[in-house]
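**Student:** Provided below for reference: sequence and predicted model.
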Amino acid sequence: MNFRLNKKTKTIAALIIAGSLFLSVPFLFSGFGFVILFAMVPVLFLEHYTRVNKIRFRYLYIYLTLLIWNAITTYWIAYAKFMGAIGAIVLNSLSFTIVLILFGWFRKRFGKGVGYLFLIFGWIAWEHLMIEGELNWPWLMLGNGFASSYKVVQWYEFTGVLGGSLWALLTSLLIFDIITGGGNCATKKEIKVKNFSLIALIIVPIFISHAMYISYKEAENPREFLIVQPNIDPYVDKFGGMTQKEQDDVLIKMLDENIGDSTLFVIAPETFTSGIVENEPYSSDSFNRFYRTMQRHGNAHLIIGASTHYLYPESDYPLSKRPSYTSRRINNGWYDSYNTAIFLDSTGKYELYHKSKLVPLVEFMPFPKYLGGFRLLVIELGGYFGSYGTQKERSVFTSRDSGIVIGTAICYESVYGNYYREYIHKGANVMSIITNDGWWLDSPGYRQHLWFDQLRAIETRRSIARCGNTGVSALINQRGDISASTEWWTRSVLKGKLNLNEKITTFVKYGDFIGRIAYASMLIFIALAILSLLKISAKAKE
C-alpha cells in the first residue's frame, strides 16, 4: 500500500503541531513565557489556510490544535479523575474554537478590521467569563502564559493578567497581518509603519516592565514567617494511611524544632486537619493539639487549612427549611461543609475563612439545578463529595498587635486576580496561600500554580508566604521574585522575612477593567450580527 500525504495535508499537520506547541511551551518550561506573544500565529494561519483552500470541516483542525494544547498542559487533572480531565480539556478547547468560528464569520460579513476586533474583544471577553462565570476555568488564559517570564509583565499591577492576553493577541494578529497582507499594501510606507508598530509593540512593554522591575523598592518593615511543608501523601497517607494524630504530630514536631522568638506567623497547608465542627472547635482533638502548641509559642500566630462543618440550629432550620443549596441533612437538621483556613493564636482566639472560589467539578457542581445529575464528571478528593459552602466576602486575619493584616487564599483562589485583590480591599498588607498540589503528582500542574502566584504578587504588590503540603512552598516578594523555596515532595520547613505594603495598585483599585470593557463590547457585536442576519433574511424573501 502506497500511502502519501499531499501538500495540503502536510501544511495543515505542520500548522496544528506548531500551534499546539507554541501555545503549550510557555506553560511547561520556565523562562519561555515570551513565546505566548506569537503563539496564536500558527492558529491564525491554520484558519486562513483552511478557509482559502476550502477545506471541509476546517474548524475541526482548529479544535484539534486547541485540544492538543489543553491536553499537553493540563493532562495532570486526570491523576485525580480521568473523566473530570476529559470534561475540562474538551470543553475549554471547544469554547475558544467557537470564538475563532465567530471571528471567521465577522470577518466574512464585515471585513478584516471588524474580524480582528472581534477576535481581540471576543477572546478576552471569554477569558473574563472564565474568571467570573459559574463554570470557570481561567488556567490557560493567554496572559497566564507570561507567568514564568514575570519580569516582562511588571505592568500587571495596572492591567492584571488580561493585559497580557491583550498584548499576545495584538502581537500575533499584527504578525499574521504583515505576513498575509504585506503584498496588498498600497505603499512601502504602510509596510514600514506595520513593521515599526510590531517592533514597538514587542519592545516597549518589555522595556517598561524591566524599568519597573529594576526601580521597584520595597519599604523595609520585615516580619518573620515559618512555612511548614509536612509532605503527607494525599493518595496514600492523608486519608487513611496515617491517623490525624500522626499527621498532627509530624507538623507540630517540625513547628517546635524551627520556630523562633521572632517568628510571627506559622503557615501550614490546605485541609491539613479535618472533622472540626465550627460551632464547638475545641471538641476536636486536633484543634486542641494545635492550640496547646501555640500556647508554647506566645508571639506566633498559626494559619492552617482544615475541612470544617457548621451545624445549623434546628430551631431556625427544621428539615422543611434548607439553609442553602450546599447544605445537607444530619439527623433532624442541616449542616454545611467548608474548605477552611483557621487562624489561631496562643490566647485561644480563632477566626475562620471559608474558601469561596471553588474548583468546578471538584468542590462544587456548576448550575446544580441543571447539572446535578452529572456525578460522573465530579472529581472526588479525599473521599469528599458534594459542593462546599462559601462566604459572600473575603475576610482577613489581624495579628494581636494589629501590625500585620494577612489574607489567606486557599489553593485555586490564587488563580483569580480579580478575586484575589479583594483581600487587599479588606486591608491585607501581606498574603499567604495554602494549597495541596500533591493531587497532581510530579506534573506541570504544581509548577504552573506557583508561577501564577508570582503574578498575584505583582498585581497587588503584596509579599506572599506560600505553603504547599508536598511543595513547592515559597516566599515571594512584591516584584514576584521567589526569594526562597522548598523542593517538591520533600518534608521541609522554610523560614524567612517578608515586607508589608499598604499601597494600592491600579489593578487592585479598578480590577479587571480590560475584561469588563471586552465583555461589554459584545453588545456591539451582537447588534452587528442581528443586523446582518436581518439583511440576509430580507434578501431571502425577495
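**Tutor:** That came in fine, so what should we check first?

**Student:** going by C-alpha atoms from here, please, whenever you check contacts or count neighbours.
**Tutor:** Fine.

**Student:** center of the chain - which residue?
**Tutor:** Among the residues of the chain, the smallest C-alpha distance to the mean C-alpha position (CA atoms, centre = their mean) belongs to residue 415, namely 2.3 Å.

**Student:** residues contacting the spatially closest residue to that residue that is not a sequence neighbour?
**Tutor:** By the measure of CA to CA, 6 or more residues apart in numbering, the closest residue to residue 415 outside its immediate chain neighbours is residue 452, 6.3 Å from it. If a contact means CA atoms under 8 Å, 6 or more residues apart in numbering, then residue 452 has 144, 147, 414, 415 as its contacts.

**Student:** possible to save the residues you listed as TSV with distance to residue 119?
**Tutor:** As requested, the contacts of residue 452 are arranged in TSV below (distance: CA to CA, whole Å):
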residue	distance to residue 119
144	18
147	23
414	27
415	24
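
**Student:** who wins for neighbours among those?
**Tutor:** Neighbours here mean other CA atoms under 10 Å. Within the contacts of residue 452, the largest count is held by residue 147, at 30 neighbours.

**Student:** I'd assumed residue 450 was in contact with that residue.
**Tutor:** No - in this structure residue 147 lies outside contact range of residue 450 using CA atoms under 8 Å: 9.0 Å.

**Student:** wait, a strand at residue 397?
**Tutor:** Yes - inclusion of residue 397 in a strand is indicated when DSSP: H, G, I helix; E, B strand; the rest coil is applied.

**Student:** check it against this one:
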Amino acid sequence: MQVLILILAGSVLTFLSFPNWNFDFLAWICLVPIFLATHNLPFKKSFFVGWSSGTLSFIAILYWIVPTFKAAGLNPIFGLLTLSLLASYIGLYYAFYFALTGHFLKNLSEFRSLLFCSTLWISLEQIRNYCLTGFPWGLLGYSQWQKPSFIQIAEFTGVYGVSFLIVFFNALIFLWIKNKRIGYFSALFFLSLFSTNFFILSLKKNSIPKNTKHFSVVLLQGNIDQYKKWDSAFINEILNTYKNLTESASQNSQLMIWPETSAPGWIPNDAWLMERLKQIISPTKTFHLIGAVTNQNKNYNSAFLFNPKGEILARVDKSHLVPFGEFVPMHDFLEKWIKVLNQLGGFDTGKETNLLKLGEFPLGISICYEAIFPNLIRQQTLKGAEVLINITNDGWYLRTAALPQHFSMNIFRAIENRRTLIRCANTGISGVIKPSGVISKKSEPNKQEILEDVVDLSSQITFYTRVGDLFAWLCNFASLLTIFIYKKNRCSTH
C-alpha cells in the first residue's frame, strides 16, 4: 500500500508540473516519491514501480490524444489504445531509470549517486528524442517554461541541462530524507549550477548587440475549426476570415504570417485559390508567409513565401511528420485499422534545414511538430537563420492542455539558439519569444487574433548551436562509465 501511494504521488506531482496546471515547482520534488518507493526493492520490482509511475504520469499529460481521435471521427477506443501504448512506451524509460538507480544508489557514494541519477536521466531523455522517429514531449526541463531565469543554461546544454538540475535536486532531497544529512560539496555543486542561470540572464540583459537588425511582423490567428478546414462548403468563409484579418492589421509590416495549412486547398495546383490569395495579398503591399498543402508529384505540408503582388517566391516542406496525423507508422500493418487523422491522407517528407530569404533576412521555418526537435532548429540556425518562425495548426487539440504544452517547447528553441522565435498558430497559442525566453507577445487560444511586433534578428552562434547535444552525450558517457566501473569493481572483489 505504501508503494502504491508513492507511485500515485510521483505521478500526480509530475502531471501537475506541466500545462494546463503549471505548478512547475512540483517538478523539483516529483521524482522523490519514486526514489523512496524503489530504493530498497529488487531490480524487477523497481522496474515495475518505475514503469507504473511513468505510464500513469503520461496518461495524464497526454490525455488530449483521446479527444483528438474522437474529434477526427475515429472510434475513441483507438484514441484510448494509442494513449495507452504511447504512455506505456514512455513508462519503459522510467522503468529502466528507477530499476538502475534503485540498484546503484545502494552502492555509490553520495556525490556519485547524485551524478549517476542526473546523467542517466538525461541519457534516457536523449534516447526518447530520437528513438522511433522521436517523441520528446514532456521532457522534465520543459516544466520550467514560465521561469526564464531558471532555464538560461539551455544556451549551453539545451533543455537537457534544465532536466539535469531538476533531477539532481530531486535526488538530493531523496538522499537527505534517507540519510538525514547532505554533504556540503553536493549542495554547493547544485547551487553553483543553478545560479549559473541568473548569471547568464544578467549578462544577456546588460549586453546590447551593436547594429541589431529589426523587422516588423503581423501574425494572423484565424481560429478556423479543424473540421471546417477541408470542407469545400467553408472555403469562402475561411478566405474571408483571413481577408478581414489582413485588412484589420497594420499595413506597415514587412511580413504577414498565416498558420500551417491556412490556405484551404492545394497551391499552386488550384488556379482559383491562387487568384483569391492574390486578391487578399495585393492590397496589403507586403510579403506573406502562408501555410498550405501542395502536390509536386508527392504530397507535402509546406510554407510558401509570397511577394506583395501575390506571386510565390519560395517554398519549404515539412521534414518531420506527425505520426498518425500525417503518416501512419508501420503503415502496412496499422493502416488496416488506423488512418491518418487529417482528411487529406498521408504526406511525404521534405528536405531538412528549411530556410527562406526575405530580402536580407534569412528565416528559419519550422512547421508544427518540428519545433519540438532541438537539433532540427539548431541546424537551421547553423545554416544562417537570423530569426526562427514556427507555423502550426493545433486545431487538432481543441481546447486541451496540448496547446500550451506545444507552445512551451518553443521557448527553449529561442534560448538554445538565442534567436527571436515567432509562432503563428491557427487556434493558438501564437506568440513572439525573445532570445532570452521572455514572451513579448502571446495570443489567447481558440479565438481570432492579430499580433504585431518588431523583432530583433541575430547572427550570433551559441555554444549549443555550435556543438548540439554535447552535454547529453557527456551524460551518456558518464552514466555508462559509472556502470562499467561499478561492474569492474564488483568482479574484482569476487
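**Tutor:** Thanks, I have the structure now. No experiment lies behind these values; they were computed from the predicted model shown.

**Student:** how about stretch 469-481 of structure 2: buried residues?
**Tutor:** Neighbour counts over stretch 469-481 of structure 2 (16 or more other CA atoms under 10 Å) mark 469, 471, 472, 475, 476, 478, 479, 480 as buried.

**Student:** cool, and stretch 119-137 of structure 1?
**Tutor:** Per 16+ other CA under 10 Å, stretch 119-137 of structure 1 contains these buried residues: 119-132, 135-137.

**Student:** which part of structure 2 matches stretch 469-484 of structure 1?
**Tutor:** Under TM-score structural alignment, the match for stretch 469-484 of structure 1 in structure 2 covers residues 426-441.

**Student:** now find how far off-centre the matching stretch is within its chain.
**Tutor:** Taking CA atoms, centre = their mean, to the nearest Å, the mean C-alpha location of stretch 426-441 of structure 2 is offset from the chain mean by 13 Å.

**Student:** that stretch: which residues count as buried?
**Tutor:** 426-439.

**Student:** which of these fall in strands?
**Tutor:** Members of the buried residues of stretch 426-441 of structure 2 lying in strands (criterion: DSSP state E): 431, 432, 433, 439.

**Student:** pipe these into CSV and attach distance to residue 182 of structure 2 per row.
**Tutor:** Compiled in CSV, those are given as follows (distance: CA to CA, whole Å):
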residue, distance to residue 182 of structure 2
431, 43
432, 42
433, 39
439, 37
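
**Student:** and these, which is closest to residue 17 of structure 2?
**Tutor:** Of all these, the one sitting nearest residue 17 of structure 2 is residue 439; the distance, using CA to CA, is 19.6 Å.

**Student:** the closest one and residue 285 of structure 2: what is the separation?
**Tutor:** Distance of residue 439 of structure 2 to residue 285 of structure 2, given as CA to CA, to the nearest Å: 28 Å.

**Student:** same question for residue 387 of structure 2.
**Tutor:** 22 Å.

**Student:** so those two - more neighbours on which side?
**Tutor:** More neighbours surround residue 387 than the other of residue 387 of structure 2 and residue 285, with 27 against 16 (other CA under 10 Å).

**Student:** just tell me what the more buried one corresponds to in structure 1.
**Tutor:** Structural alignment places residue 387 of structure 2 opposite residue 430 in structure 1 (criterion: TM-score structural alignment).

**Student:** residues touching its match, list them.
**Tutor:** 404, 405, 406, 407, 462, 463, 464, 499, 500, 501.

**Student:** can I get those in JSON lines with distance to residue 191 of structure 1, neighbour count and secondary structure?
**Tutor:** Output for these, formatted as JSON lines (distance: CA to CA, whole Å; neighbours: other CA atoms under 10 Å; DSSP: H, G, I helix; E, B strand; the rest coil):
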{"residue": "404", "distance to residue 191 of structure 1": "56", "neighbour count": "20", "secondary structure": "coil"}
{"residue": "405", "distance to residue 191 of structure 1": "54", "neighbour count": "20", "secondary structure": "strand"}
{"residue": "406", "distance to residue 191 of structure 1": "52", "neighbour count": "26", "secondary structure": "strand"}
{"residue": "407", "distance to residue 191 of structure 1": "51", "neighbour count": "26", "secondary structure": "strand"}
{"residue": "462", "distance to residue 191 of structure 1": "44", "neighbour count": "31", "secondary structure": "coil"}
{"residue": "463", "distance to residue 191 of structure 1": "45", "neighbour count": "28", "secondary structure": "coil"}
{"residue": "464", "distance to residue 191 of structure 1": "46", "neighbour count": "28", "secondary structure": "strand"}
{"residue": "499", "distance to residue 191 of structure 1": "49", "neighbour count": "18", "secondary structure": "strand"}
{"residue": "500", "distance to residue 191 of structure 1": "49", "neighbour count": "26", "secondary structure": "coil"}
{"residue": "501", "distance to residue 191 of structure 1": "47", "neighbour count": "19", "secondary structure": "coil"}
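
**Student:** closest one of the residues you listed to residue 250 of structure 1?
**Tutor:** Within the set of the contacts of residue 430 of structure 1, residue 464 lies nearest residue 250 of structure 1; the separation is 24.2 Å, counting by CA to CA.
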